[in-house]
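*Asks:* Pasted the sequence and its predicted model underneath.
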Amino acid sequence: MPTRLHAHGPRARARWRLTALASAIVVVVSSLLSTGSAVASPPLKPMSVQQWHVAEYTFVSDVNYAAPFTDVEVTATFTHSSDGQVISRPAFWDGGKKWKVRFAPTELGEWTFVTSSSDTTNAGLHHRQGVIQVSPNTSTEDIYQHGFLQVADSGRDLSYDDGVPLLLSG
């Protein structure tokens, strides 16, 4: 038979309210932790890199995964501030708790990025944010002057990102 609260007086009612409040707090905190929203990592230090050169970020996981290749996936999504171009790059496991992502910016200016992890509770990998400032490159090598190789519009040749054909000498 259920116990009536009023039968135990004001102290019993106060204890019941405290128990109910504590239960509600546990539910809220548990839901925040399950979505990864409870702990926000600070933004990463801004980086400067020349166009077409590689920017590399290292993230330290909060968890030491037994099988990192299958237990978690991490992706960084880079967005150019002026034209909105979006490029996603997978992060890779670099041993222990280290994960890395590499990105070679295709446009000058500012790029922002945010990571997403299949383990949303891992604040070391999930929802990390950063900024990359991209300046013109000073290299004389073609790949740094014209960009990545791609199939030319003809479908038979290769060209650089800016359309300059790749000329093979032989």
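*Replies:* Nice, thanks for sending it over.

*Asks:* use CA for all of it now, contacts and neighbours both
*Replies:* Fine.

*Asks:* In contact with the residue nearest the centre of the chain, which residues?
*Replies:* Among the residues of the chain, residue 115 comes closest to the average C-alpha position under Cα atoms, centre = their mean, at 0.7 Å. Each residue near residue 115 by Cα atoms under 8 Å, 6 or more residues apart in numbering is listed here: 74, 75, 76, 77, 125, 126, 127, 128, 129.

*Asks:* before we go on, here's another structure to hold up against the first:
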Amino acid sequence: MFPRRFLIAPFMRFSIRQTLMLRASGLAVLLGFVGSTVSAVAQENLTLIPKWSRFQGELVSLKPYDNPVQDVQLKAEFTPPVGEPVTVDGFWDGGDDWKIRFMPDMVGKWTFKITCSDEENRGLHNLEGAFLCTAPTGDSRLTRNGPIRVARSRTHFMHDNETPFFWMADTAWNGPLKSSELDWKDYLEVRRSQGFTAVQWVATPWRGAPDGDANGEEPFSGTEKISI
């Protein structure tokens, strides 16, 4: 069995961390699930994931790769209680660690299957599991109402549950690149108090930060094939 750790970003507010053991070809792989506290008893002892929250699976590759980003493709197919399956890409998270993230949008039992382009890598290929999606919880508009999309009338934005959303955005351009964590936190608190509902920025240095971020680091350089 491979020991797995839960990596929870500082901005995420989750009060429980649950695990599910998957078995494939006689090999045990532990996936981590991150979800908010719920009081319902899971059917079939399934892990509980609130609607519109984050499912996170953490896997360990049994093989090293010179360039994991381009040498291997990791995918997961999630099948909802009703409707067509949804396929998402997994990603390399450094070392031998890989992750799968997914947001369930329907209450009920979901099943999933994880596959890898390297079918001989039993740590990443041919893994199956299930979880129970429960009613939404959380203290933000997104976790209570779901992601934002264009309304059927094409005249305004709304959440997945059809709650209207007014796009009142400030443009911070290179704010995330040039600010400290404390600066960014203060900025968001001020804009929120002023009634803003969104912030727009660029994720590359562009004109405002030609020398990189506050630490002088750049997201990429050169013109050759990307390699990490």
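*Replies:* Structure's in. What do you need? The model shown is predicted, which means the values in this text are computed figures rather than measured ones.

*Asks:* And the TM-score between them?
*Replies:* The TM-score (TM-score structural alignment, normalised by the length of the first structure) is 0.69; 132 aligned residues with a Cα RMSD of 2.2 Å.

*Asks:* Most neighbours among the contacts of residue 115 of the first structure, which one is it?
*Replies:* When neighbours are counted by other Cα atoms under 10 Å, residue 125 leads the contacts of residue 115 of the first structure with 31 neighbours.

*Asks:* sec struct for that one, please.
*Replies:* Classification of residue 125 of the first structure using DSSP: H, G, I helix; E, B strand; the rest coil returns coil.

*Asks:* need the contact list for it.
*Replies:* Contacts of residue 125 of the first structure (Cα under 8 Å, 6+ apart): 59, 60, 61, 62, 74, 99, 115, 116, 117.

*Asks:* same thing but at 6 Å, please
*Replies:* residue 61 (Cα atoms under 6 Å, 6 or more residues apart in numbering).

*Asks:* Quick one: map it onto the second structure.
*Replies:* Using TM-score structural alignment, the equivalent of residue 125 of the first structure in the second structure is residue 124.

*Asks:* next one: residue 18 of the first structure
*Replies:* So, by TM-score structural alignment, residue 18 of the first structure is left unmatched.

*Asks:* So residue 18 of the first structure versus residue 30 of the first structure, what's the distance?
*Replies:* Residue 18 of the first structure sits 18 Å away from residue 30 of the first structure, taking Cα to Cα, to the nearest Å as the criterion.

*Asks:* For the first structure, which segments count as helices?
*Replies:* Using DSSP state H, the helices found in the first structure span residues 9-35, 68-71, 142-146.

*Asks:* What residues sit buried inside the first one?
*Replies:* Same thing as helix 9-35 of the first structure. When burial is assessed from 16 or more other Cα atoms under 10 Å, helix 9-35 of the first structure yields no buried residues.

*Asks:* what's the mean distance for the longest strand along the first structure versus the second structure?
*Replies:* What stands out as the longest strand in the first structure, according to DSSP state E, is strand 109-117. Mean deviation of strand 109-117 of the first structure relative to the second structure after superposition (mean Cα distance after the TM-score superposition for the first structure): 0.9 Å.

*Asks:* pull the longest helix from the second structure.
*Replies:* For the second structure, the longest helix by residue count, based on DSSP H, is helix 181-193.

*Asks:* Let me know the next secondary structure element after it.
*Replies:* Helices and strands here follow DSSP states H and E; after helix 181-193 of the second structure, the next one along the chain is strand 198-201.

*Asks:* Next, the buried residues of that next one.
*Replies:* Buried residues in strand 198-201 of the second structure, counted by 16+ other Cα under 10 Å: residue 199.

*Asks:* ditto for stretch 131-143 of the second structure
*Replies:* For stretch 131-143 of the second structure, a neighbour-count test (16+ other Cα under 10 Å) marks 131, 132, 133, 134, 135, 136, 137, 138, 142, 143 as buried.

*Asks:* Sort out for me which of these are in strands.
*Replies:* Per DSSP E, these map to strands at 131, 132, 133, 134.

*Asks:* The first one reaches residue 107, doesn't it?
*Replies:* No: the pair residue 131 of the second structure and residue 107 fails to qualify as a contact (Cα atoms under 6 Å) at a distance of 10.5 Å.
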